[in-house]
Every structure is written in C-alpha cells, then in structure tokens.
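>>> sequence and predicted structure, then a few things I'm wondering about:
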Amino acid sequence: MNKHLQHTLAGALTLGLAGTAMAAGGDVGETAKQATNWTAIILFVAFVAGTLWITKWAAAKTRSAADFYTAGGGITGFQNGLAIAGDYMSAASFLGISASVMANGYDGLIYSIGFLVGWPILTFLLAERLRNLGKFTFADVAGYRFAQTPFRAFAASGTLVVVAFYLIAQMVGAGQLIKLLFGLDYWVAVVLVGALMMIYVLFGGMTATTWVQIIKAVMLLAGVSFMGFMIMARYGFSFEALFADGVRVRTEIASNSGKSPEEAAKLGLAIMGPGGFIKDPISAISFGMALMFGTLGLPHILMRFFTVPDAKEARKSVFWATTWIGYFYILIFIIGFGAITMVLTNPEMADTAKGVIKGGAGTANMAAVLVAKSVGGDVFYGFISAVAFATILAVVAGLTLSGASAVSHDLYATVFKQGKADNAAELKVSRITTICLGIVAVLLGIVFEKQNIAFMVSLAFAVAASANFPPLLLSVLWKDCTTKGAVIGGFLGLISSVGLTILSPSVWEATLGNPAGSAWFPYTSPALFSMAIGFGGVWLFSVLDKSGQAAKERAAFPAQQVRSETGLGASGASGH
C-alpha cells in the first residue's frame, strides 16, 4: 500500500503543477475505462434533459443578435455573478486544485488564490467601463475610438487563439473524465460533449448558456458544500484537527517509504508551508501574473458583462462572482486535505488512484471524486461525476459563444461588412461558426487524446494576459493610446506568449521530446516577459504614431471617458 500512496502523491503533484489554470485535464494520457457508473449516467441524463428544455425555452426568446450574444442584456447582477462563477469554476478548478492540495498542501491554496486575485482588479478598473462601452465583445470596448478593421482583426485573432487552446484542453479533459467515470469510449465522450455544446449555443445562444452555467454553479457549490461539511464534521469542525491529521498521514507515508523519523516529520510538516510549488522566483512571479491578469483578458469572461442591463449590475455581478469563487476555493482547500486523510489512508482508494495515475497524470483528478465516494457513497459519487461533466459542458458552451461572436461580430459584421450587416445575416454567420468550432473542437479533442495538453490552458491565460489585456486596459485608461499601438502591441504580446511557451521546458522538452535542459526559455510561464512586451509595444507604437488618424483618436478620448464613467449613451448604442 505504501508504494501505492507514493504513486498517488506523485501523480497528484504532477497534475497540480501541470494542470495549470482551469483545464479539465493535465498531462492526459491513456486512461483505464471503468465499469459503467449508472448513478452518474442517470443524473447526467437528467441534467442534460433539464438543460435542453431550457435551450428550447431560450430559443423562443432568441430573435436578434443581441439576444443571441448577450441574452438581450436582461440578466440580473446576481444571476450573472453565478454564471461567471460557473464559467470560472471549471472541472480542474474542482478536480485539479483539490489534487494539487492533496499533493502540495498549503501551496495548492496559494495556487487557487492566484485565480481569485484578478477579480478585484476587474471590479474596480474594468467591469463598469466594459458595460458602458461594449455591446457584444471586448473589441467593442478596446476599439471604441480606433480604426475598426485592423483592431477587430487583431481582437478576433487573440480571442480565437485563447478559445482554441481552452477548447482543446476542455475537450480532452471531458473525454478522459467520461471514459473514466461513465465507462464510455473516449471518442464517444468527446463527440457527446461537442454535440450537446453545439445544441446549447446554436438554439439557445447566451440565454441558454447563462442558465446552464447558473444551474451547474448551484450544483457544484451544493456538492462541494456537502463534501466540506462532511469532512469538517469528522473533525468536530476544527481546522487544527484536520491539518494535524493531514500532517500525521503525510509523516507516516514518508516514514513507511524508508525516511528517517526526522526527515519524515519534516516532510509531513512541509504541507503546512509554502515553497515546494514553483522553484525559482521569476517562474513564481510570471505564473502568478498569468493567473491574475489572464482573467482580465479571457474573452468568454469579459463577454458576460454585456449580458446585464447597466454598469451597476455589472459591478454587482463581479461582487457575487468573487463571493462564490472565494467560497468555492476555501472548500476546495478543505476537500484537498480531506483527500490526504481519507483517500491516502484507504487501501482500496489508493489502489484506484494508482491505477488511474498509471494511465496519465491528468486523471489524478480522481482525488476529489474519491473524497465524494468516501463521504456520500455511490449516489453522491455519481452526482459529483455528473457535475464534473456538466462543468466541462457549460465552460465549452461559453467558450464557443465567445469564439463565434469574434468571427461574426468582429470580423464579418464590422470588418467585412463595414458595420452594415443585418441582424439575420450576422446571426447566421455566428451559427455557422458555432458548428465549425464544435467540429474543430471534437476533432482536436480526439487528435490530442494522448498529448500533454496542460500547457494549452496555461498558454490561454498567458495569451489573454499578454495579447488582450494590454490593449484593453490602455485604450480605456490612457488618452494617447492609438490604433497602431494597440494592434502592434497586441500582436507582439500574442506572438511572444505563444513563442516563449513553445520554447519553455513544459513544451520544448516535455511535449516535443527534446532532451532535458535544451529548452531555449528556462521558465514555466512566459507572462512576465510577454506582458511586458505587450504593454511596451502598445506604449511605444502609440507614442511614435504622429498620424492624423492618431490625433483624432486622442481627441476622442474625453468623449469615451465620459461614456465609460457615466454610461451616457450606452443603452443601445453600438459604440462607434
């Protein structure tokens, strides 16, 4: 059993480090297909049936492009806060971070807090301005006073790169989870997720996607609340008792693996302090910046601010999202420690985890699911399995919608049709794009089944922080920002973040198979460097731009500022 426990910890640690950001899977390899979990399937079918009914209801309300992209701006701040939380609490936030806490203890908490820190910045700097300046996409906001053709072309590129990396990761994660939990073949699971996501988005648009997110968020919050309550009840609601037991278990594992009593005690206590997660300070800062500022550039998160009626509701939605996400991550920390004391001390579960981890570190995600089995038996295990699948489904729907809006609204309506596209044509292009994105996501999900896809999600965050965030922030807050600066700086951030990630050890060595130590870029995340390149590019090329067009754009800043601060003229205007 002791060897099993070591394997379990090693696999969970791999996931904790590799499952960066919110992908459903980390280093996903071939996973063992489990016996069919009928409880999970019945609960999942019930969820799908309910959400398809919502899609039918939403389809009747989706008549215009505004209905399709933003639910007609009729979502309340509280509802939107839950939906944003639903978008953000993806499967690896639930499964990956709990496995990371099981492996790293306190470091896993630091990791999860990285996701949370971006929200106050979003609240105070951008939420209100997004709602006042934007209509359907973040390009409406960032490109408010800029030349539309070059800026929309850049914004659509940035959005589609982020969406593509995110989609692949979610689809591979979905396939592995369902194969593991429901006993279905991998390709069947991927096709199923793709088909359901296309139905939600095609027919129900943002209204259906929002309600799927809300229902999923409520189910997930209820599930983790029950798990957290049951774990704490076992320890008389004493955190001290829970942590002491976690340290005891880790000390025993170290002792049984041949460590001296002093070494074992030191290793046991290590889970209560930081330091084992990212080794060098530059990687730690860079990784933290990707998690914090990536949130402010994720197109599917930014898009949610256009679904509320006004800036006040936009602020309220960030407040509620921060509340739910913060609550969720506190519970994840408790569940991670519960995994140490329940999963690692249970021979049968340690065996299961070991068998799973053998197939690929991504499936060390089983930590939280095994805790669910410990506290609630097979029925609750089935419920959590269904929620995990529902989680991926909801996130994929939101991603697809943001990708479709980038193509139909930014490229087709604004660039190709010069803002003269009618509603019906724009909606048709959006639906065609949804089908294409769905097919591409399914095919890539199948192709990347055995690849390390963790870097794609960290790349999605790094790209969002380096390409989308600098032009968005500076165009809204800096009067001298120009089209040339925003486009060139944005593309520099995009290219550098993708390039440096490919040259980093996680891709160059781990994925492409080059020898250890041969990576051209030594750090785990490029954000510190690529964000600096993005911001520097926007500043430099804006300052150097002395054209007449640039002078007009600078002169238009006061009017933009008045609207962004007050919302005057924001109700139905397109923003130009």
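Nice, I can see it.

>>> only C-alpha atoms from now on, for both contacts and neighbour counts.
Noted.

>>> contact partners for Gly493?
By Cα atoms under 8 Å, 6 or more residues apart in numbering, Gly493 lies in contact with Val463, Ser466, Ala467, Ser530, Met531, Ile533, Gly534, Phe535, Gly537.

>>> and the next helix or strand past the biggest helix by length in the chain?
In the chain, with assignment by DSSP state H, the single longest helix is helix 366-405. Once the chain leaves helix 366-405, the next helix or strand it forms, by DSSP states H and E, is helix 423-447.

>>> so how far is that following helix off the chain centroid?
Relative to its parent chain, helix 423-447 has a centroid offset of 20 Å by Cα atoms, centre = their mean, to the nearest Å.

>>> and that helix, what does it pack onto?
helix 65-70, helix 148-182, helix 186-199, helix 366-405 (3 or more Cα pairs under 8 Å, 6 or more residues apart in numbering; DSSP states H and E).

>>> before we move on, the earlier item: got the buried residues for the longest helix of the chain?
Of the residues in helix 366-405, 366-376, 378-405 count as buried by neighbour count, 16 or more other Cα atoms under 10 Å.

>>> alright, now check it against this:
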Amino acid sequence: MKRLISVITLLALPNLSQADAIGGAVQRQPLNIQAIIMFLLFVGATLYITYWASKRTRSRGDYYTAGGRITGFQNGLAIAGDFMSAASFLGISALVYTSGYDGLIYSIGFLIGWPIILFLIAERLRNLGRYTFADVASYRLKQKPIRTLSACGSLVVVALYLIAQMVGAGKLIQLLFGLNYHVAVILVGILMVLYVLFGGMLATTWVQIIKAVLLLAGASFMALMVMKSVNFDFNVLFAEAVKVHPKGLAIMSPGGLVSDPISALSLGLALMFGTAGLPHILMRFFTVSDAKEARKSVFYATGFIGYFYILTFIIGFGAILLVSANPAFKDASGALLGGNNMAAVHLANAVGGNFFLGFISAVAFATILAVVAGLTLAGASAVSHDLYANVIKNGKATERDELKVSKITVLLLGVVAIALGILFEKQNIAFMVGLAFSIAASCNFPIIILSMYWSRLTTRGAMIGGWLGLLTAVILMILGPTIWVQILGHAKPIYPYEYPALFSMLIAFVGTWLFSVTDSSLAGQQERERFRSQFVRSQTGLGISQSANH
C-alpha cells in the first residue's frame, strides 16, 4: 500500500518547477481492491454517459460545443474539473507541507488568471466565436494565416499537456492493476478516444463535472478532518504546525521558497496569462447559450477553484500535524516515505484509512481522464475546424466532412498520445506543463487580447508577434537549466532562468505592436476599419458567425 501511495504522487510532478523526472521502472504491486472497485465504477459511469451523449450528438455544434445547452453553473463546474489537476492537489499541498505560507505562491498564480478571463475575455469570446478561440482571433484579420498560427499554438500546448498526463496515468494504472506500463498507457488512450469520439463535448463536460465533484468532496473531507483534530481553530492549527515543523516560525513567513526573482516572475506570468490562453479552457465558453452564461461560468469556476486551493492550504498544514509526526509514514532515516510530494496522500490514509486511500487513487485517475478528454477535443477542433475547414477548404467544407475529419483527428491524437506516453516513459517531463503555460501566455493570449481590444492590430503584426512568442518560449526553455543541463547534460545553461514567459511575452507583445503600427498596406488599413464595425458587434452580442467576412 505504501508503494502504491508513493507512485500516485508522481502525478503531482509536472506542475512543479523543482520536480524530479517521472521515469524509471515501477514494480508491480499487490492490488488495492478498494481503488480498483472505485476506478471501475468511475469508468463504467463515464462510459454510460458517453453512450447517452452519443445519442444527443448529431451536428457539428453538438460535437464541438454540446449545442450550447450547458448552463453557466454546469460549465463552471466542468471548467473547474478541467483545471483542478492532480498536480494541484498533491503538489501544492506538498509545497505547503515543506514551506508553509510560501506554498500559496503557486495557487495564487493559477487562481489570478480567472478574473482576467472573467473581465476581459469571456463575454467577447462567446459573442464573437463559435467553436475555437481562433474564430475570435481571426474575426477581423485574414483567416488563413491567423487560424494556422492559432492552430499550431493550440496543438503544441495540447501535445505537451498530453505527454505529462499520459505518463502519469500510465504509471497509476500500472500500480493499480499490476499491468505493464505500455498496456496501461494504451488503456488510457483507448478510454480517452472513446469519450471524445462518440460523446463529443457533452460527454467530456459530464466527465469533467463528475471529476470535479469527486475531487472537491475528497479534499473537503480531508480538510474537515484536519480542522476537527484542532477543534476548528485555525490559530491552533498554525501554532501546532509551527511547533512540529523543522523550520519553526519561518513557515508562517513568505520569501523562503523563491530564490530567483526572474524565474519566479516568469512562472507567475505564465500561470496568470497562460490560463487565459489554454485552448481547452477557452473552448468551454462556447458550450453556453450566451455571454451572460459565459460570465456565470467563470464566476462559478473561480469560486470552485478558489475553494479548492484553500483546501490544499489546510491539507498542507494538516499533513504537518498528522503525517510528519507519525513514524508509520517515515523511512529509516526519518524522511517521509516517497518524498514530500506524498504528504496529501499520506494524510488521506491517516484520516480515512485504506478505503479513503482507494477513493483518492480513483479521483487521481478521474482527474487525468477529464483533462486528456478536454485536450483531445481541443486538438481535434483545431485541426478540423481551423486547419481543414477554414484554411484548406477556405470555409467551404461541409458539416459532415468537418465532423469526419474531427473524428479521424481524435483517433490520430489517441495514437500519438499513446506513442508519446511510451516514448517519454523514462524521460524528465517535469518542464512540459510549465512550457505549455508559457506558450499559451506568449502566443495565444497576446493574439486573443489584442484582437479584441486594440484597433490598430493587423494580420502582419499578429503573425510576426505570435510566431516570435511561440518560438522564443520554446527556444529559451531548451536553452534553460531544465533541458540544457538536466536532460542534455551540458555544464551550464545558455539561458540562466527556469521559465521563459517574462521574455517571450515581452517579445510577442512588442513584435505585434511594432509590425502592426508600421503596416501601411491597404489590407492593414482595411483591418483597422473592420475593427470599428466588429467592435460594435462584440458589444451587442452579434457573433462572428453572422459576419459577412466570416
């Protein structure tokens, strides 16, 4: 059971800058019957939902956006389910366990992106778009180049996310069932394809809702039991934690976790603005009926996510009290079994026993399935709607052909995800989620926000700035300490900081501004004039689908 616990925590590693590699062989372990029963119940329920959704998915709108019939509350819960990861649950609570107050840096970075989406993006995104955020980015610019850029940015983010999720999921199933890693990855890939191929957005939405409810319920129970142990008194919780923690009173003071301010600022920017550029998150705003419901979606999602991060803070301090002082969770040297990332999982065992440990195991897997389903649908829509229908077919593709291409893409993405999961089994993938956020912040976010608000934006500026942001983020990450030193084995990095967002975002915005204001072409002038008319449409709620230009 302890070995099972130790590997579940590997799912936390992709989101942490100081994470180790998710790699190496995992020995087959005795079965955790409770975990397997709960896992099978979840899979059975979600496959039934997929069958139910397939009967209601008849058109392109049904497949991409669930026909716009999702309510604001349902969509907010689904967004929360898509965003609250096993990395957040296990990783942030581990940071609180080791560093106390400073562990909130990560949760604040994630959470602060949501007001940006609420106040700046959600309403106009819903009014101006139909299926993907590229609909919005190209509403007054040239369709082909902008959609190509947006689709490439989306696919890179999707690929990076899928690798991290597939490796983590494969190792979890390997432990739960004692299966070969390759078989485990294939099973996860098949489930992912089934959800998206037959159920589309409707099935994906309900998988995410179920996962969000399970994760919030499990985290709430853990936090409740922690608070019960201190008579629901936060002063007692913090005072007792200070007494038993090796750092003492220092865990209540900020400033001990971040040593490099440039990397910290880059990470913060990536988390804040990358959230507002994630394609699988932005796509969810097209599932509601109007802009009002889109705003409600972000309001509810922010509430659920904020509540969840408060719980991780309590769980982290609870682990200090109930785990650090328990010799059952320590090795011979006195260190926590499996490392500090195991703090929340050990706490689950401490407050709920083996049954609750099984529940947390099933929730961890549900988390990954919800995320990969959303990612797959976002990638498929980028290929079928943006590249095929509007770039290759120049907007003349039939609905049937577009759906056919989308489903073929889902199958291909399933094969690619399985292949990448196997290929990266023993590789250091800790940097990939951070890179995905950096690319979303440097490529997707600048194009979206400037296309909505800046009247002088032109296609030339958007293309050059967007590609500069994407390439800069990738190149700097390769030249940085994670890849250049830890993976490629060089003595010192060329780019000395861990994350590139501070510089790649700056280059993207400056490049977009410079090449737009210097664009004196007739096409550029027409695009500026088009903004004035389209801006009115964005305020009145008339979408791009009604535009003659579209």
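In hand now; what should we look at? In this text, all values refer to a predicted model and were calculated from it rather than measured experimentally.

>>> one step back: make a markdown table out of the contacts of Gly493 of structure 1 and add neighbour count and distance to Asn37 of structure 1.
Listed next are the contacts of Gly493 of structure 1 as a markdown table, based on neighbours: other Cα atoms under 10 Å; distance: Cα to Cα, whole Å:
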| residue | neighbour count | distance to Asn37 of structure 1 |
| --- | --- | --- |
| Val463 | 35 | 38 |
| Ser466 | 37 | 42 |
| Ala467 | 36 | 42 |
| Ser530 | 28 | 45 |
| Met531 | 32 | 45 |
| Ile533 | 24 | 49 |
| Gly534 | 32 | 48 |
| Phe535 | 23 | 50 |
| Gly537 | 24 | 53 |
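
>>> skipping adjacent residues, who's closest to Val343 of structure 1 in space?
Met349 (5.7 Å; Cα to Cα, 6 or more residues apart in numbering).

>>> ok, Phe136 of structure 1 - how many residues close by?
For Phe136 of structure 1, the tally of surrounding residues (other Cα atoms under 10 Å) stands at 27.

>>> SS state for the aligned residue in structure 2 for it?
The alignment partner of Phe136 of structure 1 in structure 2, by TM-score structural alignment, is Tyr131. Using DSSP: H, G, I helix; E, B strand; the rest coil, the structure places Tyr131 of structure 2 in coil.

>>> test my guess that Tyr131 of structure 2 contacts Gly67.
No. Between Tyr131 of structure 2 and Gly67 no contact is recorded; they are 10.4 Å apart, counting by Cα atoms under 8 Å.

>>> gap between the nearest residue to Thr132 of structure 2 once chain neighbours are set aside and Thr302 of structure 2?
Using Cα to Cα, 6+ apart and skipping the chain neighbours, the partner closest in space to Thr132 of structure 2 is Met283 (5.6 Å). Distance from Met283 of structure 2 to Thr302 of structure 2, counting by Cα to Cα, to the nearest Å: 17 Å.

>>> what do you get for Glu293 of structure 2?
14 Å.

>>> with Met505 of structure 2 instead?
24 Å.

>>> same question, Gly268 of structure 2
Taking Cα to Cα, one finds Gly268 of structure 2 at 18 Å from Thr302 of structure 2.

>>> repeat for Asp20 of structure 2
30 Å.

>>> the more surrounded of these two?
Taking neighbours as other Cα under 10 Å, Asp20 of structure 2 and Thr302 compare with Thr302 leading, 23 against 15.

>>> list the residues that contact both of Tyr131 and Gly67 of structure 2?
Residues touching both Tyr131 of structure 2 and Gly67 by Cα under 8 Å, 6+ apart: Gly61.

>>> Provide the aligned range in structure 2 for stretch 220-237 of structure 1.
Going by TM-score structural alignment: stretch 220-237 of structure 1 matches residues 215-232.

>>> before we move on, what about stretch 500-514 of structure 1?
The alignment of stretch 500-514 of structure 1 onto structure 2 (TM-score structural alignment) spans residues 476-490.

>>> mind listing what's buried in the matching stretch?
Those would be Leu476, Met477, Ile478, Leu479, Gly480, Pro481, Thr482, Ile483, Trp484, Val485, Gln486, for stretch 476-490 of structure 2 by 16+ other Cα under 10 Å.

>>> stretch 6-25 of structure 2 too?
6-17, 19, 21-23.

>>> nearest spatial neighbour of the aligned partner of His182 of structure 2 in structure 1, chain-adjacent residues omitted?
Structural alignment (TM-score structural alignment) places His182 of structure 2 against Trp187 in structure 1. The spatially closest residue to Trp187 of structure 1, leaving aside those adjacent along the chain, is Ile446, at 6.2 Å (Cα to Cα, 6+ apart).

>>> got the contact list for the alignment partner in structure 2 of the one you found?
If you follow Ile446 of structure 1 across to structure 2 using TM-score structural alignment, you land on Ile422. Going by Cα under 8 Å, 6+ apart, Ile422 of structure 2 touches Val167, Tyr181, His182, Val185.

>>> repeat that for Leu16 of structure 2.
By Cα under 8 Å, 6+ apart, the neighbours of Leu16 of structure 2 are Ala87, Gly91, Ala430.

>>> try it again with 10 Å
Contacts of Leu16 of structure 2 were listed using Cα atoms under 10 Å, 6 or more residues apart in numbering, and they are Ala87, Ser88, Gly91, Ile92, Leu95, Tyr106, Ala430, Phe431, Val433, Gly434.

>>> out of those, which is most surrounded?
Highest neighbour count within the contacts of Leu16 of structure 2, by other Cα under 10 Å: Gly91, with 30 neighbours.

>>> now which residue in structure 1 aligns to it?
Match for Gly91 of structure 2 (TM-score structural alignment): Gly96.

>>> name the SS class of whichever residue in structure 1 pairs up with Ala21 of structure 2, please.
Alignment note: Ala21 of structure 2 maps to Asp27 in structure 1; criterion TM-score structural alignment. Recorded secondary structure, Asp27 of structure 1: coil (three-state DSSP).

>>> circling back to that earlier point, against Phe115 of structure 1, how distant is the counterpart of the residue nearest to Thr132 of structure 2 in structure 1?
Mapped onto structure 1 by TM-score structural alignment, Met283 of structure 2 lines up with Met303. Separation of Met303 of structure 1 from Phe115 of structure 1 (Cα to Cα): 18 Å.

>>> next one: Asp378 of structure 1
31 Å.

>>> which position in structure 2 aligns with Trp539 of structure 1?
Match for Trp539 of structure 1 (TM-score structural alignment): Trp513.

>>> which SSE is the closest residue to that match other than its chain neighbours in?
Counting by Cα to Cα, 6+ apart, the nearest residue to Trp513 of structure 2 once its immediate chain neighbours are dropped is Gly461, at 6.4 Å. According to DSSP H and E, Gly461 of structure 2 maps onto helix 459-479.
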